[in-house]
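**Q** structure, please.
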Amino acid sequence: MALTYTMKGNFFNLYAHGFARVAVGVPRCRVADPAFNAAQTLDLARQAAAQGAALVAFPELGISAYTCDDLFHQGALLEACERALGDIVAGSAALPAALIVGLPLRVNHSLFNCAVVVARGRILGVVPKTYLPNYGEFYEARQFTSGDCTVATQVELAGQRAPFGPAQLFEVADVPGLRFHVEICEDVWVPIPPSSFAALAGASVLVNLSASNIVVGKSGYRHQLVSQQSARCLAAYLYTSAGRGESSTDLAWDGQSIIYENGELLAESGRFLDDSHLILADVDLERLSHERMRQTTFGQSVLRHKAEAERFQTVAFEIGLAADQPLALRRRVERFPYVPADRRRRDERCDEVYNIQVQALVQRLSAIGMDKVVIGVSGGLDSTHALLVCAKAMDRLNLPRANIIGVTMPGFATSERTLQQARALMRVVGCTAMEIDIRPSCAQMLQDIGHPYASGQEVYDITFENVQAGERTSHLFRLANFHNAIVIGTGDLSELALGWCTYGVGDHMSHYNVNASVPKTLITHLVRWVAETGKVGDGSQVLLDILGTEISPELVPGKTDGAPAQRTEQFIGPYELQDFNLYYILRYGFAPSKVAFLALAAWHDRERGDWPEEAHVPRNQYELAAIKRNLGIFVHRFFKTSQFKRSCVPNAPKVGSGGSLSPRGDWRAPSDSEEVVWKADLANIPDAPPHG
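**A** The predicted structure is shown next:
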């Protein structure tokens, strides 16, 4: 079921943007003391609801405790469990949340290990455990019957009648997209868990009520199990385990609880804690829906397992959630989605991206039988990284780096700094270095077309700029003809997204582009990684100097010596923010209002303690007004003015799951579409948060 989400309620409330807050509670328990256990459960449920959770899960057999063994066949205990459940049902009446609790239940003369779903004073459904472990330390088949061994479809419980059976889905009608399924412990340890079919039937959140004693290595295996199940099912997965208070006659308990979303860990509890504890996470239901819609093989799986999926019955209900009040996101949103904040992971990312680019270029040169490349070297960031990729490709091909023909082409506004950087970089890399002053040919072109500059007027219009860009490109392609080489493109993903490239020239057109799916923020770190790892020998300082150079096309002469007249980010917004916008719009199809909500969570706090460690990373802060303004620039340029450039880009390797803009890859779009629906959604974004 795809979720089409339109913002409802307060912009500053996470539920207005397709999120749902979920929780896992591990109450301290007493073996065979249902009243105590119910009280502990309700206390955690109230805490979770007070913090905005719509769904709270508790451990397997948590009302009785898991370690009751043959006490489960004692009538007094079973009756006490039902009374305790009645207390929980009564206590839930005032809570805007669904609770899932575990207890033993007698149905038709059999005993079942059950999960009971409760909300607003109602028992919504009872789910029996399907797979009963009877190996090692487990012997559940001694006391319980499998949920597959019953013909009952209804159960009388705590004065109510409720659906009974393993094939149930529960849909929270006032939280769009929140449809959950419950399985119990061993159910997820089997080759095909029941939750797999539940996901195909439409469940977006999978819940496991587990007890799960602890032995060496089991904690890590739980992570693997839950991570993979959430990833395969494109779902969120909530997992509980029993904690302090369970019997230690033969076992020990660590009370671990974890929440995953599509393979990513959102929250994890401490282990071996003495007291009751609770974890919460904000699950992105819209993201999960988008992934299922995008990954069409998910739909094919539904068809292949249609009979299993059709077995599920859906119980719909409301929890009375209020989405009109502010409720901030309690989810880590990375400021740099293309660049991991952790140094080790970032180095791994840079190494992999670099090698993908190099391997792709090696393959292209090998396939076409050419051993030379031509590349324009401006002394700026993109051409620097492309040149480094070319150098490594030549090394891999056992060819001399002199087969790289690097050309720097100073124009009317080229600064001495970038010119010297281009010269130094080519010298360090060891390529064949050429320098062509394009001013005479540009002056001739301007004169030929009758441009005012040719008659001495200081007219620096778009034609003046593009004449220079076009001359550079013409030189590169003719040099490639002359040397039997191909032109390597340097334009990056961020520039393509924003249309910040001139149609048909070097940052747009080439024979092969190694940078086309690498965003600007990642290229920055790639160049720094090459410098810090010494991959260019004594050239690290040159790379650091280039990284410290303000980004500018250098096409309009400045009024101050050495200072660029054009500062790219003044025109199109800061790359770090526009790359953030690009990631969520391209990868997940989020509306601008949701992207702004995420950006506010990521960028409004300068002091948040998850910045990359390096001192060179600026600790910028963006308030909502700046986020909205720059998002407006992105929406206009991405959806309205730039697609015709992306529709004809050269071949280039895709490097990451964040997407590319190749019409042969991740992005096919009409060149003459309108931006009205995205502009309309932008209007939903307030200019500032409410006071206080």
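
**Q** from now on I want contacts and neighbour counts done on CA atoms only, so please keep to that.
**A** OK.

**Q** next SSE after the strand or helix carrying A601?
**A** Element membership for A601 (DSSP states H and E) is helix 592-603. Downstream of helix 592-603, the first helix or strand assigned by DSSP H and E is helix 624-636.

**Q** and this one, so I can compare the two:
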Amino acid sequence: MSDPQTTGRLSVALAQMNPGVGDLSGNIDRIRSARAEAAARGADLVAFPELSVTGYPPEDLVRKPFFLDRVEEAVRALAAETGDGGPALLVGAPWRDEGLCRNAVLLLDRGGIAATRYKVDLPSDGPFDEAGVFAPGPMPGPVNLRGVRLGLPVGDDLRSPDVVETLQESGAEMLIVPAASPFAADGSDGRLQLVVRRVTEAGLPLLYVNQVGGQDELVFDGASFVIAADRSLAAQAPAFEEHLLLTRWERGEDDLWQCREAGTAAPPEGAEAVYGALVLGLRDYVNKNRFPGVILGLSGGIDSALSAAIAVDALGAERVHGVMLPSPHTSAESREDAAETAELLGCRIDTIPISPAMQAFDAMLAPAFAGRDPDVTEENLQARIRGVTLMALSNKFGALLLSTGNKSEGSVGYATLYGDMCGGFAVLKDVYKTTVYELARWRNAHMPAIGRGPAGRVVPERVLAKAPTAELKPGQTDQDSLPPYEVLDDILAGLVDRDRSLREIVARGHDEATVTAVWTLLQKAEFKRRQAPPGPRITRRPSDRERRYPLANGFIAGSGTAG
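**A** I've put the predicted structure just below:
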């Protein structure tokens, strides 16, 4: 390590970390391990993501005093370790201050807590409710690390210019931003653009260290980066994996710090990025909840085939168990396609016919249904029989049951409660049907960087080519009940993702009656979405949790295009 005050040099390591929420000992071990690696590489400071000690978001855990007691004990013990003369640490933790709990960043150096700063701009939108559990901090000044003045805005403190402006006016020489910014398919450019705006305003270099990993519905992509004072990209960490990005700085003749050494990895884009987010989200949900593996129904259709591929890439084939549950309406082609999917992926598949259960239910319900013709009730029973069977296997063997429904179906309620929607995690929950096909084709042509499955084709070509069907009655296809998915998804993207009015969506070339029908289905399916399992969030506006419609809702049918 160098003495920045005398040498004009500073080495900062950005520790892109995958913490477990509430796993204090595990997170401290990760911090300790990253510090040891950074010390071996000559770092002066190791910066970690927002709330790295507890994991993000800790939600109502921070309301528990005994949890905060443990956090404080862990931080003070970690601070004592910096008395060995090694690198300083910049860690995040919930921290009590004058009777209030704040989202804090703490500088640990030379055996103690050298400085504490607090997050000012607390989000209360989307999936976050920091404003409900934290008190905002005062406007911060820089902290002094061995003669270098560091500004420490935290995550959303970048959303407005105020915090960065205050730090710049107070004499900060560079900005280090601990963050926990989740992945969104259209979000990485916006994150970078926001940082460039702040750098332009302040005229200071900015180091952005982001969390990586899955936490419940959220997936954090990492992709930490550095923007130099001239707004150029000076460093970029890889996405979707833990990484220690070492940056070496020198003070220039104009007193601006210049990044002289760093690594750069090109971030994934498009289908590659979405697929990586789904793999990481599923992997961490399974592993952090300590499931031995997953089980899912393999129907021979595109959704279950892609779900199985993601599961194998996330966990390895040995931890994925597929089950084919044929009925009298299941085609020979579907049986063959399910078997080929499992063969391509190398995972286990069992076949359990549901005909005996269908016959038992028909006999049991015959007196109650006397005089009534078969209808959607009998179709839904098939889905529920499959759901009960899969849940029984999940209970018996302890594996997590994956629901294979997609965002298109979930948005309009084209799924059966206690049947298709059974499961503990829905890996395609925020993925439109058209994107399901795009991802399957991408995976057949590419090996994901973090994948554990086989290279080459994993989704059978016939699965990609045939018309989607639930096979609940002879000759049935999805388009018997829904518009073509290209039409449906464009309408849903306008309603769900972009908050467009019905009139605006019709103006894009859609039939008015179709748009109104989709709007009606979207509203009426709210009660189903509230009972659906969680799934990885890959868009800014998923149709669950932070985006809800009233269950008793008079603004549905007959709304026309006036809205």
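
**Q** residue in the first structure paired with E504 of the second structure?
**A** By TM-score structural alignment, E504 of the second structure lines up with K594 in the first structure.

**Q** how far away is its match from T549 of the first structure?
**A** 33 Å (C-alpha to C-alpha, to the nearest Å).

**Q** of the two, who's got more company?
**A** K594 (23 against 14; other C-alpha atoms under 10 Å).

**Q** state the distance from that one to A625 of the first structure.
**A** According to C-alpha to C-alpha, K594 of the first structure stands 15 Å off from A625 of the first structure.

**Q** where does the lengthiest helix in the second structure end up in the first structure?
**A** Looking across the second structure with DSSP state H, the single longest helix is helix 376-397. Helix 376-397 of the second structure corresponds to residues 462-483 of the first structure when matched by TM-score structural alignment.

**Q** what sits up against that stretch?
**A** With contact meaning C-alpha atoms under 8 Å, 6 or more residues apart in numbering, stretch 462-483 of the first structure is reached by 372-376, 407, 409, 411, 438-439, 441-442, 445-446, 453, 485-487, 502, 504-506, 555-556.

**Q** ok, which stretches of the stretch 151-300 of the second structure are strands?
**A** 174-179, 206-210, 212-215, 218-221, 225-227, 233-236, 243-251, 257-261, 294-297 (DSSP state E, counting those that start in this stretch).

**Q** would you turn these into CSV with distance to D109 of the second structure and mean neighbour count?
**A** Listed next are the strands of the stretch 151-300 of the second structure as CSV, based on distance: least, C-alpha to C-alpha, whole Å; neighbours: other C-alpha atoms under 10 Å:
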stretch, distance to D109 of the second structure, mean neighbour count
strand 174-179, 16, 26
strand 206-210, 19, 28
strand 212-215, 25, 27
strand 218-221, 28, 28
strand 225-227, 23, 25
strand 233-236, 25, 20
strand 243-251, 19, 20
strand 257-261, 22, 18
strand 294-297, 44, 26
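
**Q** nearest residue to the middle of the second structure?
**A** By C-alpha atoms, centre = their mean, the second structure has its centre lying nearest to V219, at 2.1 Å.

**Q** hmm, back to that, can I get the buried part of the contacts of stretch 462-483 of the first structure as one ChimeraX selection?
**A** Those of those that count as buried under 16 or more other C-alpha atoms under 10 Å are selected in ChimeraX with:
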select :372,373,374,375,376,407,409,411,438,439,442,445,446,485,486,487,502,504,505,506,555,556
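
**Q** look up how far C259 of the second structure lies from the residue nearest to E261 of the second structure when sequence neighbours are not counted.
**A** Using C-alpha to C-alpha, 6 or more residues apart in numbering and skipping the chain neighbours, the partner closest in space to E261 of the second structure is R248 (5.0 Å). Using C-alpha to C-alpha, one gets 6 Å for the distance from R248 of the second structure to C259 of the second structure.
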